[in-house]
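# Next input, structure requested:
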Amino acid sequence: MQGKPLTILLAGPRGFCAGVERAILIVERALEVYGAPVYVRHEIVHNRFVVESLEAKGAIFVKELDEVPSGVPVIFSAHGVPKSVPAEADRRELLYVDATCPLVSKVHREAERHHAQGRHIVMIGHAGHPEVVGTLGQLPPGAISLVESLEDVARLEPPAGKRLSFVTQTTLSVDDTAEIVAALQARFPAIEAPRKEDICYATTNRQQAVKALAPECDALLVVGAPNSSNSRRLVEVAQRAGCDRAYLVQRASDIDWAALEGVSTLGITAGASAPDVLVEEMIAACRERYDVTLQERVQTREDVHFKLPRVLQGAGADQ
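Below is the predicted model of the structure:
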């Protein structure tokens, strides 16, 4: 196989989004400001490489706050948390830093606004995903109905006489969500939509880049974790756009080279929580086996930047 030509098409944009960059920086700066250890509730982002890198610097990842000892700082992940979590941290007098992505926080505030105006909220999202758990936990039980599919919309029985609104998880398939929104609006014509699209810019941009790239590829690798919603959606988008051989791969060591037999054009992208070093690792692994020609296909440029929380800005942390 050595020396066989392979064209790699790199999707752009790919990899880290502003919310992920901010969350990782929050942990790194908290370690600088407070010293190790700093505790983090849940994976800060869905990527084992990132988590292990932060563990090596002194971060300790836990499932729940009861694992956090008194007197040490704790950080909430980028996916957002139910209101019960900061309330419990306050009760225990823990110092906490909220790394929730500002675009997820926007959905939280939107849900609160709809609730305050007397509407019942329908959330489009994946049951059990940390972001969905966090959004449902902004309001009292029963205030939000979760739908995952067109079938869920057909079965939905909202409270009688209640006006309706909808919000969405930020990392969904753009096309799937559009279908579900259309079904909701067909069943409930008066349902109120978000003021601005809930699916985040990074999810949308990465899906558009893959959609443009996939028809040119014999196979396509998505660098990302199996529990990363936005990464899994990229695989689905590639397959629907004409690249049947689209695979989610965490590291170069996980590549199934037999599955790439006969491939002459390989697409590579990365989910929003996957660092570029893992993409470089994949390309290097390909170079060991093929005579690689590298081309980048950039659909759009991103310049979004989110500030750090004020508690870390005060330490001169917001560069």
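# From now on I want contacts and neighbour counts done on CA atoms only, so please keep to that.
Noted.
# how about the strands of the protein, start to end?
For the chain, the strands defined by DSSP state E cover 4-12, 38-41, 59-62, 74-76, 96-98, 119-124, 144-147, 163-168, 219-223, 246-249, 265-270, 290-298.
# mind putting those in CSV, distance to residue 154 included?
Shown next, in CSV, are those (distance: least, CA to CA, whole Å):
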stretch, distance to residue 154
strand 4-12, 36
strand 38-41, 36
strand 59-62, 38
strand 74-76, 35
strand 96-98, 37
strand 119-124, 13
strand 144-147, 10
strand 163-168, 15
strand 219-223, 33
strand 246-249, 31
strand 265-270, 34
strand 290-298, 39
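# Go through the ones you listed and pick out the most buried.
Of the strands of the chain, the one with the most neighbours on average (mean count of other CA atoms under 10 Å) is strand 219-223, at a mean of 28.
# helices or strands next to it in the packing?
Applying 3 or more CA pairs under 8 Å, 6 or more residues apart in numbering; DSSP states H and E, one finds that strand 219-223 makes contact with helix 229-240, strand 246-249, strand 265-270.
# Against residue 121, how distant is residue 113?
Using CA to CA, to the nearest Å, one gets 10 Å for the distance from residue 113 to residue 121.
# shared neighbours, these two?
Residues touching both residue 113 and residue 121 by CA atoms under 8 Å, 6 or more residues apart in numbering: none at all.
# I'd say residue 40 and residue 72 touch.
No. In this structure, residue 40 is not within contact of residue 72 by CA atoms under 8 Å, at 10.6 Å.
# Show me where the stretch 51-200 of the chain has its helices.
Using DSSP state H, counting those that start in this stretch, the helices found in the stretch 51-200 of the chain span residues 84-91, 102-116, 130-136, 150-155, 174-187.
# so can I have a markdown table of the ones you listed showing mean neighbour count and distance to residue 262?
Compiled in a markdown table, those are given as follows (neighbours: other CA atoms under 10 Å; distance: least, CA to CA, whole Å):
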| stretch | mean neighbour count | distance to residue 262 |
| --- | --- | --- |
| helix 84-91 | 14 | 51 |
| helix 102-116 | 18 | 41 |
| helix 130-136 | 22 | 39 |
| helix 150-155 | 14 | 38 |
| helix 174-187 | 16 | 31 |
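# Among these, which comes closest to residue 21?
Counting by CA to CA, residue 21 lies closest to helix 102-116 out of the helices of the stretch 51-200 of the chain; the figure is 12.0 Å.
# One more, so I can put them side by side:
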Amino acid sequence: MKNKHLKILLSAPRGFCAGVERAIEIVEKSIKKFGAPVYVRHEIVHNKYVVDDLKNKGAIFVEELEEIEDRTRPVIFSAHGVPKKIPEDAKNYKMTYIDATCPLVSKVHREAENLHKAGYHLILIGHQNHPEVIGTMGQLPEGSIDLVQNEDEAKKYKPQNNKKISYVTQTTLSVDDTKDIIQILKDRFPNIKEPMKEDICYATTNRQLAVKNIAKKCDLFFVIGSRNSSNSVRLVEVAKKSGCSNSLLIHSQSEIPFDLIKDSNIIGISSGASAPEILVNNFINELKNKFTVSIDEVEIIKENVVFKAPKKLN
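Below you'll find the model as predicted:
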């Protein structure tokens, strides 16, 4: 197979976004400042490689604060955001906490609160049980925000009261799918209030555009990322919809499908916003072991967004 030539179209931008970089930096700086262990509530970002690396450095991951045995140690909240109740619980436990919520998720939280205060009933477009959705819904009193997950639910949605309605969205959704759901809601509720600025984050949008740009030229498309990473799963869907029906997620347990690859001439590669570049390099190296590879990086936009870690960690 070694003399089989394989052309790789490498999607850019890909991989870490500013919110993920900041969250990882917060864990690393916390370990440096407070010593090990530090606790992290929920996976800091949805990637096994990143989580394992931080465990080796001294982070202990828990799902709930109640699991933390030594409450003199600091706890970090994940990039996905947490319900209001969690920081309150941490205060009651007299715990030091550091919030690594992505600033773009925090923006949605503030937006939801302001709309609620202004007398709106809210719709959140998102995926049930995703930590970001749990966090956003947890900013408001029970019953004041409803989840709509797809077009079907948007068509059937019935407001529970006669309040004005508005919507916000999860930051890691597919831009196109969300657009269709929003259109249904706008057709049904012409006065629905929309966010001042798009909620779907810049990194999600850019990565989806980059994949769209090359998918139709590819025989096979791979997205490097975790199964529980919403933005990675969306990238696979975007590649399929954009003309490459053979699109797959490569996660930590994946076997590389060499039999499919050997029947392909052009393959596309991208990675989710929580997947480190080393995983992309490792994947490409596996291909280089078996094929003659040429790589063409196709960049549609330069990203220069940086979110700084809290000053108290310096």
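# related to what we said a few turns ago, let me have the helices of the stretch 51-200 of the first structure in JSON lines, adding distance to residue 252 of the first structure as columns.
JSON lines is the format used below for the helices of the stretch 51-200 of the first structure (distance: least, CA to CA, whole Å):
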{"stretch": "helix 84-91", "distance to residue 252 of the first structure": "36"}
{"stretch": "helix 102-116", "distance to residue 252 of the first structure": "31"}
{"stretch": "helix 130-136", "distance to residue 252 of the first structure": "27"}
{"stretch": "helix 150-155", "distance to residue 252 of the first structure": "36"}
{"stretch": "helix 174-187", "distance to residue 252 of the first structure": "28"}
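# Quick one, which of the ones you listed gets closest to residue 224 of the first structure.
helix 130-136 (16.8 Å).
# got the contact list for the closest one?
Contacts of helix 130-136 of the first structure (CA under 8 Å, 6+ apart): 79-83, 104, 107-108, 111, 125-127, 144, 169.
# what do you get if the cut-off is 6 Å, keeping everything else the same?
For helix 130-136 of the first structure, contacts defined as CA atoms under 6 Å, 6 or more residues apart in numbering pick out 79, 80, 81, 82, 108.
# Give me the mean distance between that helix and the second structure.
Superposed on the second structure, helix 130-136 of the first structure shows a mean distance to its aligned partners of 0.2 Å (mean CA distance after the TM-score superposition for the first structure).
# tell me the angle the longest helix seen in the first structure makes with helix 102-116.
Counting by DSSP state H, the longest helix found in the first structure is helix 18-34. Angle, helix 18-34 of the first structure to helix 102-116, by axes from the mean of the first three to the mean of the last three CA atoms, to 10 degrees: 100 degrees.
# tell me which residues of helix 18-34 of the first structure are tucked away?
For helix 18-34 of the first structure, the neighbour count (16 or more other CA atoms under 10 Å) marks 18-31 as buried.
# chain center to it: distance?
17 Å (CA atoms, centre = their mean, to the nearest Å).
# now swap in stretch 149-157 of the second structure and tell me
22 Å.
# from what I can see residue 36 of the first structure touches residue 58, true?
Yes. Residue 36 of the first structure lies in contact with residue 58 (CA atoms under 6 Å); the separation is 5.0 Å.
# Between the buried residues of helix 18-34 of the first structure, which sits nearest residue 192 of the first structure?
Sorting the buried residues of helix 18-34 of the first structure by how near they are to residue 192 of the first structure, with CA to CA, puts residue 19 at the top with 26.6 Å.
# ok, that closest one touching residue 101?
Yes. Using CA under 6 Å, residue 19 of the first structure makes contact with residue 101 at a distance of 4.8 Å.
# Please work out which residues of the second structure line up with the longest helix of the first structure.
Using TM-score structural alignment, helix 18-34 of the first structure lines up with residues 18-34 of the second structure.
# what residues does that stretch touch?
79, 100, 102, 306, 307, 309.
# filter these to the buried ones?
The neighbour-count test (16+ other CA under 10 Å) marks 79, 100, 102, 309 as buried among the contacts of stretch 18-34 of the second structure.
# just checking, the first one touches residue 104?
When you say that, I think you mean residue 79 of the second structure. No. Counting by CA under 6 Å, residue 104 is not a contact partner of residue 79 of the second structure; they are 9.8 Å apart.
# So which of the helices of the stretch 51-200 of the first structure is nearest residue 264 of the first structure?
Of all those, helix 174-187 comes closest under CA to CA, at 28.7 Å.
# relative to strand 119-124, how tilted is the closest one?
Here helix 174-187 of the first structure points in a direction 150 degrees away from that of strand 119-124 (the same axes, to 10 degrees).
# what's in contact with helix 174-187 of the first structure?
With CA under 6 Å, 6+ apart, helix 174-187 of the first structure has contacts from residue 150.
# Apply 7 Å and report the result again.
Under the criterion CA atoms under 7 Å, 6 or more residues apart in numbering, residues 149, 150, 153, 191, 204 lie in contact with helix 174-187 of the first structure.
# what's around residue 66 of the first structure, how many residues?
Residue crowding around residue 66 of the first structure was assessed by other CA atoms under 10 Å; the count is 11.
# List the residues that contact residue 105 of the second structure.
80, 81, 171 are the contacts of residue 105 of the second structure under CA under 7 Å, 6+ apart.
# returning to what we had before: identify the farthest-apart pair in the contacts of helix 130-136 of the first structure.
Greatest spatial distance in the contacts of helix 130-136 of the first structure: 79 and 108, 11.2 Å, computed using CA to CA.
# how far apart are the match of helix 18-34 of the first structure and its match in the first structure?
Here the mean offset of stretch 18-34 of the second structure against the first structure after fitting is 0.3 Å, by mean CA distance after the TM-score superposition for the first structure.
# That's all I had, so thanks and see you.
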